[in-house]
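Colleague: Following is a predicted model, sequence given first.
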Amino acid sequence: MMRSFKIVILWCCFGFGLSGLAQETQGSFSTQITNTYSYGYLLRKPQNIKTKKPLIVFLHGSGEKGTDLEKVKIHGPLKYVKHHELYAYILAPQCPENTYWESESLYQLILKVSQENNVDANRIYLTGLSMGGWGTWNLAIAHPDMFAAIVPIAGFVDRVPLIEDCKIAAIPTWIFHGLLDDVVDVNYSSVIYKRLKACNANVKLTIFDDANHDSWSRVYDNPEIYEWMLQQIKK
């Protein structure tokens, strides 16, 4: 009885082993995924558009999302030009509710506006605050050949810009942040500034010791930032 029991067990195990052998097959797969992005935007045109003019692209923060384009005038260059003159196009797209800035669609929008207007392709500038600062980093990293200068303010920095920071080694960059920012930690700006210093000779960081998250009002109200931007020419 003992011998026959062993034989049965071995046969069962052997049979199970055969049925459990790995198999290898070949195949191929392709798919196409299409996303649609829609932006309302304001475009302010300068005087004398018969000659090429620079373009300033402004990305607002999360508080200005929606469909009311008046919101994109609350902060930034469009607020500044209410009382000052800038001899540049100003493009201010509006991010819809429940979405965030998406780099490829923004790139296509900038191309469209540039082609339809007398924009100097060597003088396109990108700036944004908070969520727009985050969008500025991502868009500049995705398309570093487009911009003559960038000004990110109080922006979160994703892992990709931190790793691939030297993609924007040729772009003059001026970073702003508030030391007391309790929404986006100032260390994001400090860390990417230190990383950029290794490969970008024209990078600056300004930290306002007394500013919380709103470090942008004093930046966008100051003529110096526009003068600095407009002096930069893509090489």
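Modeller: Received the coordinates, thanks. Numbering: from 1, shown residues only.

Colleague: CA only for contacts and neighbour counts going forward, please
Modeller: OK.

Colleague: next SSE after the helix or strand where Thr136 lies?
Modeller: Element membership for Thr136, per DSSP states H and E: helix 131-142. Using DSSP H and E, the helix or strand that follows helix 131-142 towards the C-terminus is strand 149-153.

Colleague: another structure for you, compare them:
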Amino acid sequence: MKVFALFILVISLYSDVHHDISKEQLLRVPYTSEIAHEEREFFLYLPKGYETNKEKEWPVILFLHGNGERGNGKDELEYSMIHGPLNEAWIQHRDLPFIIISPQLHMFNMGEVSYIKNRSRSSIPKRYEDSIPEKSKPFKPSWIMDPLPAKSFDSITETGLPDGWYRVESDLIHMLDYVQKNYRVRDKQIYLTGLSYGGFGTWYMASKHPDRFAAIAPVVGWGHPELMQPIASEQLPVWCFAGGRDRTVKPEYFYAGMNKLEESGHKDVRFTIHADMGHDTWKRVYGSEELYNWFLQHSKD
């Protein structure tokens, strides 16, 4: 009976501690954009337990979405959580131990792009307190895997695709500054990742501010060779992802930048091609544990 009573006591104590852990939070933080001179908002995710331990500092992920999730930073902000770490943490209820900064890129001149013009709010994922919605499955390309040689760039400059994240560089830095000042951030563990347009933006921001990040992960977005020297000089850890069957951002364009990193003396470069995947390779990357575990292995220390 004594053993049983002790077991009940341990279960009770565990339940009390578990019950006291604060829930995850999703905040909308207002800011004034320097590029548009307008008030907008960005999402700020605070992980489970953030309010419980007032002394604990947390690593940060700055996430840059793809082209189809642009918007006005107000009533369209929810489009930015369709994919990526914020979707995993908030919609899928995954216990990711990061503060997540998730801004929305301005529409700029992209409003008439078909997949933006014809999108519907029904595509915005819904969070349920007591259940997890079923994830959409990656698109299975019908075409064969086709290895191609590396190519150089002609019409695309180091800023990447037009009207991308490079245009809001100062806004992104101000968001980081604000979060570091007002929340319990582990300054040595700030990570940067993005998909597609956000992958291009990840390379750009890392090149311009390599000292701000502990590691970066561009997903289905290649980096221009002209961006690589600052990243290599800082020895900023890189894990880049491409889809072997991606016909939107073809893997053949990744090699010039990746080779330039190594030529520049970078010692910590990973390049993973998911040969069976198309452009939505990000679903596998952000849906796994590997990337998040890899981030946590890196610190500016």
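Modeller: That came through fine. This structure is a prediction, so every number in the text was calculated from the model and none was measured.

Colleague: so where in structure 2 does the helix holding Thr136 of structure 1 end up aligned?
Modeller: Mapping helix 131-142 of structure 1 onto structure 2 (TM-score structural alignment) gives residues 197-208.

Colleague: which residues touch the helix holding Thr136 of structure 1?
Modeller: Here helix 131-142 of structure 1 makes contact (C-alpha atoms under 8 Å, 6 or more residues apart in numbering) with 58-62, 100-104, 106-107, 126-128, 146-147, 150-158, 160-161, 164-165, 167-168.

Colleague: all strands for structure 1, in order.
Modeller: Remark: strands assigned in structure 1 by DSSP state E are 40-44, 53-59, 89-94, 119-129, 149-153, 173-178, 203-208.

Colleague: Structure 2: matching residues for the second one?
Modeller: Right, strand 53-59 of structure 1. Counting by TM-score structural alignment, strand 53-59 of structure 1 corresponds to residues 58-64.

Colleague: ok now that stretch, how far from the chain's centre?
Modeller: Centre-to-centre, stretch 58-64 of structure 2 and its host chain are 7 Å apart (C-alpha atoms, centre = their mean, to the nearest Å).

Colleague: Tell me the buried residues in the match of helix 131-142 of structure 1?
Modeller: Buried residues in stretch 197-208 of structure 2, counted by 16 or more other C-alpha atoms under 10 Å: Tyr197, Gly198, Gly199, Phe200, Gly201, Thr202, Trp203, Tyr204, Met205, Ala206, Ser207.

Colleague: In a markdown table, list these along with distance to Ser15 of structure 2.
Modeller: Below are the buried residues of stretch 197-208 of structure 2 laid out as a markdown table (distance: C-alpha to C-alpha, whole Å):
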| residue | distance to Ser15 of structure 2 |
| --- | --- |
| Tyr197 | 44 |
| Gly198 | 41 |
| Gly199 | 42 |
| Phe200 | 45 |
| Gly201 | 44 |
| Thr202 | 41 |
| Trp203 | 44 |
| Tyr204 | 46 |
| Met205 | 44 |
| Ala206 | 43 |
| Ser207 | 47 |
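
Colleague: Pick out the most distant pair among these.
Modeller: Largest separation among the buried residues of stretch 197-208 of structure 2 by C-alpha to C-alpha: Tyr197 and Ser207, giving 15.7 Å.

Colleague: give me every residue that touches the aligned residue in structure 2 for Val151 of structure 1.
Modeller: Per TM-score structural alignment, the equivalent position to Val151 of structure 1 in structure 2 is Ala217. Ala217 of structure 2 makes contact with Leu192, Thr193, Gly194, Gly199, Thr202, Val238, Trp239, Cys240, Phe241, according to C-alpha under 8 Å, 6+ apart.
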